[in-house]
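A.B. asks: attaching a predicted model along with its sequence, questions to come.
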Amino acid sequence: MHEAFLNLNGVRTKVSTWGRWVEESSEEQDDIVLIITGNPGINGFYNNFAKTIHEKLGYPVWCLGHAGHDLPRESIILPKFKEHQELYGLKEQVQHKADFLEKYIPEKAKIHLVGHSMGSYMILELLDHPALRDKVVDVYLLFPAIEYMAETNNGKFLTNFIKPIVPIIVFLSWIFTFLPNMVQNSLIYAYTTFIMKIHAKEHLTNIKNLIKPGVLRRVFFLAFEDIDHIRERNNEVIKKNVKKIKIYYGRTDGWTPPIFCDRIKRDIPDVDVEITDYHHSFVLSSSMEVGDKVSTWIKEKK
């Protein structure tokens, strides 16, 4: 795995790769798997998922999170949230991905796009981008937050109960950063084990990276923009690319419930849709299983 912070749309952003690094040139017509994360867009949560796909296929796998969600080392300063909110909203995060495509997608590449949650929305927004238009082989939208997020159970909960107390949550995260490392680890372990009912030991560092005031501000800001602005599904783009797209819904998903699966099958009968028992936050508990699924789909498309 290779990781580095690249300047994308004015924000130094972590890019993680397995196989060829994004700045390495290639004369081959490479197959490249590009993963666009959900929110929070912390690449580390996707390491096992991306590694599984790389090992199964042998293709370069590139993972791109969101501007301001992975903090670089102290020598690199990000634009401050209060002064540059315009860099961290939904529209700007889409432009952030477009900047990556323009700079780093090779001319001869064959691209396999994988989007998780709101990353799926971004992919639909970008499918007609000149850097992708003729290069996309297939598209996999996992637990896709591509319509009416405000209608979902999680969207209502976030808006009605979490939004009013975001300043308190951010303040508590600031206090958390001062706790001894052993106390931080114990609190995270207790929360993930007894509240979330998962064993997220391998994500301890990723969760700590999330529980930082600056990161949480950007994560919440993007989440509320998603809820406000992701409304009607982009049927035009889906229909135009329907032979390339596979959509994966969850039976118990609080963000993309089964009714959304039913709606898209009604509206676009020839779209390839599947429903699963895996959870929306599969990266915490089923990374390798879903990675194996995606690898199998890509092989079958070939």
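C.D. replies: That came through, no problem. Residues are numbered from 1 along each chain as shown.
A.B. asks: only C-alpha atoms for contact and neighbour calcs from this point on.
C.D. replies: Fine.
A.B. asks: roughly how far does His69 sit from Asn209?
C.D. replies: The spacing between His69 and Asn209, counted by C-alpha to C-alpha, to the nearest Å, is 9 Å.
A.B. asks: next one: Asp226
C.D. replies: To Asn209, Asp226 is 22 Å away according to C-alpha to C-alpha.
A.B. asks: so for the two, which sits in the more crowded spot?
C.D. replies: Comparing Asp226 with Asn209 by other C-alpha atoms under 10 Å, the one with more neighbours is Asp226, at 24 against 19.
A.B. asks: nearest residue to the more buried one other than its sequence neighbours?
C.D. replies: Excluding the flanking residues, the one nearest Asp226 by C-alpha to C-alpha, 6 or more residues apart in numbering is Leu90, at 6.5 Å.
A.B. asks: mutual contacts of His69 and Asn209, please.
C.D. replies: Counting by C-alpha atoms under 8 Å, 6 or more residues apart in numbering, the common neighbours of His69 and Asn209 are Val215.
A.B. asks: and the residue nearest to the spatial centre of the chain, how far from Glu300?
C.D. replies: Centrality entry for the chain: nearest residue to the mean C-alpha point is Thr37, 1.3 Å, by C-alpha atoms, centre = their mean. Distance, Thr37 to Glu300, by C-alpha to C-alpha: 23 Å.
A.B. asks: ok, second structure coming up, stack it against the first:
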Amino acid sequence: MDSEIKEEIPVHDEYVLCGGAETCVLKCGPWTDLFNDQSASRPKLLIFIIPGNPGLPAFYVPFAKALYSSVNRRFPVWVISHAGHVLAPQDKKILTTSDDPNAQEIKDIYGLRGQIEHKITFLRTHVPKETKLVVIGHSVGSYISLQILKHAPELPLTFYYGAKDAWCPKEYYEDIKKDFPEGDIRLCEKKIPHAFILYSYQEMADMVADWLKDDLSKIETVTEENQD
């Protein structure tokens, strides 16, 4: 039954020119253009996933679908590729926007700093300022997310470390917990692997949805009041 529900969830793939680089964005849910949708039903919040390497959003589709389902399909879930990691198929149109600074291509866009600027540029040109954001980073995407959050220091953070993770050893969790004892820093007790998107995506989606439920409930309440 669960797999049938996942199949029904629409996933729209777009290819956009962002900072001078072809970029793939997978959008889970019915919303594709947040700027031009001025209806009352336009979502107030976007869940934005920044992947780890190799930066291919297709790996994250099962997790995105599971998370979209876990938040009752009320908020879109988007996954962005890293710049230069995905090329558009020949039959796909590459979209641009009037606000996209294509004439000012991001310097060293394929380096780490450029990849960070690439994500910031996308958010500025494709997500309205009034739209609330939940940013989810995986692996190197977590580092990119932290750099993005420097532009919005009021946002809360949750760190989730694997207990057995060769890419990010348990010592990293212990060090950051020591340096920031008041932070929301958690150690996985479920033996979920680093590559959770392959086998444990439903479990992770349920956990993330549970972490977000109070905040999402507040947004839903405000939305309903405004519609009334």
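C.D. replies: Looks like it arrived, so ask away. Note that the structure is a prediction, hence the values are computed from the model and not measured.
A.B. asks: circling back: structure 2: which residue goes with the residue nearest to Asp226 of structure 1?
C.D. replies: Here Leu90 of structure 1 is matched to Leu112 in structure 2, going by TM-score structural alignment.
A.B. asks: give me the neighbour count for its match.
C.D. replies: When neighbours are defined as other C-alpha under 10 Å, Leu112 of structure 2 has 13 of them.
A.B. asks: equivalent range in structure 2 for stretch 137-148 of structure 1?
C.D. replies: Stretch 137-148 of structure 1 maps onto no residues of structure 2, going by TM-score structural alignment.
A.B. asks: er, stretch 250-269 of structure 1 I mean
C.D. replies: Counting by TM-score structural alignment, stretch 250-269 of structure 1 falls onto residues 162-181 of structure 2.
A.B. asks: going by residue numbers, what spans are strands in structure 2?
C.D. replies: With DSSP state E, the ranges of strands along structure 2 come out as 11-18, 21-28, 45-50, 77-80, 94-95, 132-137, 159-161, 185-187.
A.B. asks: who touches stretch 206-214 of structure 2?
C.D. replies: With C-alpha under 8 Å, 6+ apart as the criterion, stretch 206-214 of structure 2 contacts 66-67, 70-71.
A.B. asks: same thing but 6 Å
C.D. replies: Contact partners of stretch 206-214 of structure 2, identified using C-alpha atoms under 6 Å, 6 or more residues apart in numbering, comprise 70-71.
A.B. asks: ok, average deviation of it from structure 1?
C.D. replies: Compared with structure 1 after the fit, stretch 206-214 of structure 2 shows a mean deviation of 1.3 Å (mean C-alpha distance after the TM-score superposition for structure 1).
A.B. asks: off-centre distance for that stretch?
C.D. replies: 15 Å (C-alpha atoms, centre = their mean, to the nearest Å).
A.B. asks: what does stretch 58-71 of structure 2 give?
C.D. replies: Stretch 58-71 of structure 2 sits 10 Å away from the centroid of its parent chain (C-alpha atoms, centre = their mean).
A.B. asks: buried residues in that stretch, which are they?
C.D. replies: 58, 60-71 (16 or more other C-alpha atoms under 10 Å).
A.B. asks: same check, this time on stretch 171-185 of structure 2
C.D. replies: Within stretch 171-185 of structure 2, the residues that count as buried by 16+ other C-alpha under 10 Å are 173-174, 177, 185.
A.B. asks: next one: Phe196 of structure 2 from Gly162 of structure 2, what distance?
C.D. replies: Here Phe196 of structure 2 is placed at a distance of 10 Å from Gly162 of structure 2 (C-alpha to C-alpha).
A.B. asks: could you find the closest non-adjacent residue to the counterpart of Tyr15 of structure 2 in structure 1?
C.D. replies: Matched by TM-score structural alignment, Tyr15 of structure 2 corresponds to Phe5 in structure 1. Spatial nearest neighbour of Phe5 of structure 1, chain neighbours left out: Lys14 (4.3 Å); criterion: C-alpha to C-alpha, 6+ apart.
A.B. asks: the aligned partner of the one you found in structure 2: how many residues sit nearby?
C.D. replies: Superposed on structure 2 with TM-score structural alignment, Lys14 of structure 1 falls opposite Cys24. The number of residues packed near Cys24 of structure 2 is 27, by other C-alpha under 10 Å.
A.B. asks: ditto for His138 of structure 2
C.D. replies: Using other C-alpha under 10 Å, His138 of structure 2 has 20 other residues around it.
A.B. asks: and for the one 5 residues further on?
C.D. replies: Using other C-alpha under 10 Å, Tyr143 of structure 2 has 16 neighbouring residues.
A.B. asks: how close does it sit to Ile197 of structure 2?
C.D. replies: 18 Å.
A.B. asks: same check, this time on Lys92 of structure 2
C.D. replies: Distance, Lys92 of structure 2 to Ile197 of structure 2, using C-alpha to C-alpha: 26 Å.
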